[in-house]
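Peer 1: coords please:
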Amino acid sequence: MKKTDRSVTIKDIAREAGVSISTVSFAFNGTAPVAQETKARIFEVIKRLNYQPNSAARGLVTRKTNNICLFTPHPASDFFSFSGNSVFSDLLQGIGEVIDQKDYNLLIAWDNIGHKAKTPKLVKLMRERAMDGVLICLPSHDSSVIEELSEHQFPMVIIGTNDRKNRINSVDVDNYDIAYRNAQHMLRLGHTRIAFISPGPLEFLVCEDRLEGYRDALQEAGIKYRDEYVFIGDEKERSGYRAADSFLALKEPPTAIVSGRDIQAVGVIEYARENGLSIPGDVALISFENTELSQKYDITSVTTDLYEIGKEGAKLLHKLLTRKKDRGAQNVVISSELIVRGSCGAKART
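Peer 2: Below you'll find the model as predicted:
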């Protein structure tokens, strides 16, 4: 074959080796057995012609893209953003380390905010074969997309909430249990007026799980659930500040707050400082995430290791992509730990 400026194609390899295009593909991708002598001849031609496979063309043959999609809430929502979000950075690092080792590419996608398209983005990506599998981060109550992917047996793993019905592969901490234990911790310290700040809108399953855990702990202790003790927060410090303002203006204010995020807990602390209140003296505080903020502001917080969640989610998805036999859904629960600091008052009481 004469050397030209055009790229060498799989057809060229097949012609030079005297085999079919599919045989070259089988040898190159290992998708079907090829005689050792034939394989050696094919790879000799590949080396001699300096063949560089085109990933798009290879995908047409193998029906694989080597793309994994991370599907997130829209970054302009009140619940989620990329900028300055150390929790998301940890999640992304965990995912990235695994898919890099497995030689996959990572796509990040979300649906448009404010209106619903006829075909959701995730379904569109599946139909267009733009990805081999998907990690769905922080899913909402709208499960129609997940159900459609399930009907097509499309490989997916949910991260950011645990599928307690064991129908879909998922990796997360047990948000219900952590919220339950956080409320119990405050109950053990003698508090009966305990408020709750949701990490975001209740349309997201993680927020509902945490509210449910908080509510069940109160009910078990014989304490009536009070709507005025629940504030729907967001990802900003200001939401914790507004929650504290709402709670502490009540005729019967809470003496303890279960914050949905460390950043919200910082907002509570700022409100207390501005209004001459003591934490934990006037109001005790406990939170989720155990980020650097919790250490800086001495906040009692529970670890929710997003790096580990991302890593295990990517590993589980890779298993789905490579295993030959179907198995039941796997629900991986990442362990969490309560780190007691000064904000809850437990140190002073021990």
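
Peer 1: CA atoms for contacts and neighbours, from now on please.
Peer 2: Noted.

Peer 1: so Ala56 sits in a strand?
Peer 2: No: Ala56 is assigned helix when assessed by DSSP: H, G, I helix; E, B strand; the rest coil, not a strand.

Peer 1: my read is that it contacts Thr65, right?
Peer 2: Yes: at 7.1 Å, Ala56 counts as touching Thr65 under the criterion of Cα atoms under 8 Å.

Peer 1: show me which of the two is the more surrounded one.
Peer 2: Thr65 (19 against 13; other Cα atoms under 10 Å).

Peer 1: hang on, isn't Gly342 packed against Ile299?
Peer 2: Yes: counting by Cα under 8 Å, Ile299 is a contact partner of Gly342 at 6.3 Å.

Peer 1: who's more crowded, these two?
Peer 2: It is Ile299, of Gly342 and Ile299, that has more neighbours when counted by other Cα under 10 Å, with 29 against 17.

Peer 1: before we go on, could you also do this sequence so I can check it against the first one:
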Amino acid sequence: MTIRDVAEQAGVSVATVSKVLNDRYGVAAATVDRVREVIAELGYESSLVARSLRNQRTNVIGVLVWDIEPFSAELLKGAARAIRGTDYELVVYAGGGKGAGRLGWERRYLSRLSGTLIDGAVLVTPTVLNVDSGAPVVAVDPHSGRETVPTVDADNLQGGRLATEHLIGLGHRRIGFLGRPPRDLESGPLREKGYRSALADAGIPVDPSLVRVADYDENDARNTVRDLLSLPEPPTAIFAANDVSAISTMEVAASMGLRVPGDLSVIGFDNVPESMMCEPALTTVEQPIQLMGRLAVEMLLDVLAGREPAQRHVRLPTRLIVRASCAPPHPPARAQDMGACGG
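Peer 2: Predicted coordinates:
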């Protein structure tokens, strides 16, 4: 459907339709009503590109993510809530976690969208922040930490301590840590730092064989967990740096005949909805993901309106969510089955 179709149906010129669309003077009230009726009947909507060329703005905010996974999906719920009642719309752009060159993905994505499709963007876990797109951006959980770009993240260091202290309090001493490579996220090393700090405070030396990293490939994560649980003296508990890894840990443990939490306690990080859909339900550290998305969009709206955000760098608290996947350590015992996570 084009503007010419609207003009023909309404019996007016294209210029008249354009004036109605842009709320310009010089069109009789009856004609305005007629044109708007036809627009509604035909379902006409001008393209974002055409809108940006006319007005130098699209009233669209982009949320740019490397992939749609549990963390980003939760964040999008908060972002969508933030634009309610505003004149803005939301568009989500993701590469599906595929393709070479993860480093610098936000530059490529922004170059495709800024200037014609979006007025500003929320970058979710960007690898770099020194992007020069011409459009304002706010970063959520940036890999490189705080810079001049407004940011929103969670207290990952404290969250790592909370998880480890919970396991220590249950009596565990051989606690494994499953994290991400340092190049991936600043939050990963901070969670590991919290893990090491809690062990040190409890007088428990860190066993290097219990600290593992796994890449974003699911098979790599599963193989890493299997290696960890196959040690001559395996851990009695594992702290995984995100819920997805924790769920994979429980699934690998089940495939090896280990009971959770009877033989192995598992704790995650994030508190995504999937963490409640496991049997046993996953104990985890919650970061307020939806709130992070909402605050990021609200900060961006301030910038787009020419206002300085109340805070340019927001760090939200984390908290422990105790469920059923952790228990005091017991002598190793084998079982044929264990509940698996639901979809």
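
Peer 1: gap between the residue nearest the centre of structure 2 and Gly179 of structure 2?
Peer 2: Nearest to the geometric centre of structure 2 sits Ser72, at 2.8 Å (Cα atoms, centre = their mean). Separation of Ser72 of structure 2 from Gly179 of structure 2 (Cα to Cα, to the nearest Å): 18 Å.

Peer 1: kindly report the same for Met277 of structure 2.
Peer 2: Taking Cα to Cα, one finds Met277 of structure 2 at 22 Å from Gly179 of structure 2.

Peer 1: the more surrounded of those two?
Peer 2: Gly179 (23 against 15).

Peer 1: who are the contact partners of that one?
Peer 2: Contacts of Gly179 of structure 2 were listed using Cα atoms under 8 Å, 6 or more residues apart in numbering, and they are 188-189, 192, 211-214, 240-242.

Peer 1: looking at those residues, spot the one nearest Tyr93 of structure 2.
Peer 2: Proximity to Tyr93 of structure 2 was ranked across those by Cα to Cα; first place goes to Asn242, at 22.8 Å.

Peer 1: now which residue in structure 1 aligns to that closest one?
Peer 2: Under the alignment (TM-score structural alignment), Asn242 of structure 2 maps onto Arg261 of structure 1.

Peer 1: which element is the nearest residue to its match once chain neighbours are set aside on?
Peer 2: Counting by Cα to Cα, 6 or more residues apart in numbering, Arg261 of structure 1 lies nearest to Phe288, which is 5.1 Å off, once chain neighbours are set aside. Taking DSSP states H and E as the definition, Phe288 of structure 1 sits inside strand 284-289.

Peer 1: what range does that strand cover in structure 2?
Peer 2: Strand 284-289 of structure 1 maps onto residues 265-270 of structure 2, going by TM-score structural alignment.

Peer 1: what ranges do the strands span in the stretch 51-200 of structure 2?
Peer 2: For the stretch 51-200 of structure 2, applying DSSP state E, counting those that start in this stretch gives strands covering 60-65, 89-94, 120-124, 137-140, 151-154, 175-179.

Peer 1: so can I have a markdown table of those showing distance to Pro232 of structure 2?
Peer 2: Compiled in a markdown table, the strands of the stretch 51-200 of structure 2 are given as follows (distance: least, Cα to Cα, whole Å):
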| stretch | distance to Pro232 of structure 2 |
| --- | --- |
| strand 60-65 | 40 |
| strand 89-94 | 42 |
| strand 120-124 | 40 |
| strand 137-140 | 40 |
| strand 151-154 | 36 |
| strand 175-179 | 14 |
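
Peer 1: those: which one's closest to Ala253 of structure 2?
Peer 2: So among these, strand 175-179 is nearest, using Cα to Cα, at 13.4 Å.

Peer 1: tell me where the stretch 151-300 of structure 1 has helices.
Peer 2: In the stretch 151-300 of structure 1, the helices defined using DSSP state H, counting those that start in this stretch lie at 175-188, 205-220, 237-248, 262-274, 292-296.

Peer 1: so the residue nearest to Arg261 of structure 1 sits right up against Asp305, yeah?
Peer 2: No: the pair Phe288 of structure 1 / Asp305 is not scored as a contact, 10.3 Å apart, by Cα under 8 Å.

Peer 1: looking at the two, which is more packed in?
Peer 2: Each of Phe288 of structure 1 and Asp305 has its neighbours counted (other Cα under 10 Å); Phe288 has more, 28 against 21.

Peer 1: where's that one relative to Ser259 of structure 1, distance?
Peer 2: Computed as Cα to Cα, the Phe288 of structure 1 to Ser259 of structure 1 distance reads 7 Å.

Peer 1: just Val171 of structure 1 next, same as before
Peer 2: 23 Å.

Peer 1: just Asp209 of structure 1 next, same as before
Peer 2: Separation of Asp209 of structure 1 from Ser259 of structure 1 (Cα to Cα): 14 Å.

Peer 1: more neighbours: which of the two?
Peer 2: Legend: neighbour count by other Cα under 10 Å for Asp209 of structure 1 and Ser259, higher for Ser259 (28 against 22).

Peer 1: which positions in whichever strand or helix holds Glu41 of structure 2 come out as buried?
Peer 2: Using DSSP H and E, Glu41 of structure 2 maps to helix 29-42. Neighbour-count burial for helix 29-42 of structure 2, counted by 16 or more other Cα atoms under 10 Å, picks out 31-32, 34-36, 38-39.

Peer 1: likewise stretch 176-193 of structure 1?
Peer 2: Those would be 176-187, 191-193, for stretch 176-193 of structure 1 by 16+ other Cα under 10 Å.

Peer 1: also stretch 59-74 of structure 2?
Peer 2: Across stretch 59-74 of structure 2, burial judged by 16+ other Cα under 10 Å covers 59-68, 70-74.

Peer 1: next one: stretch 245-256 of structure 1
Peer 2: In stretch 245-256 of structure 1, residues buried by neighbour count (16+ other Cα under 10 Å) are 247-248, 253-256.
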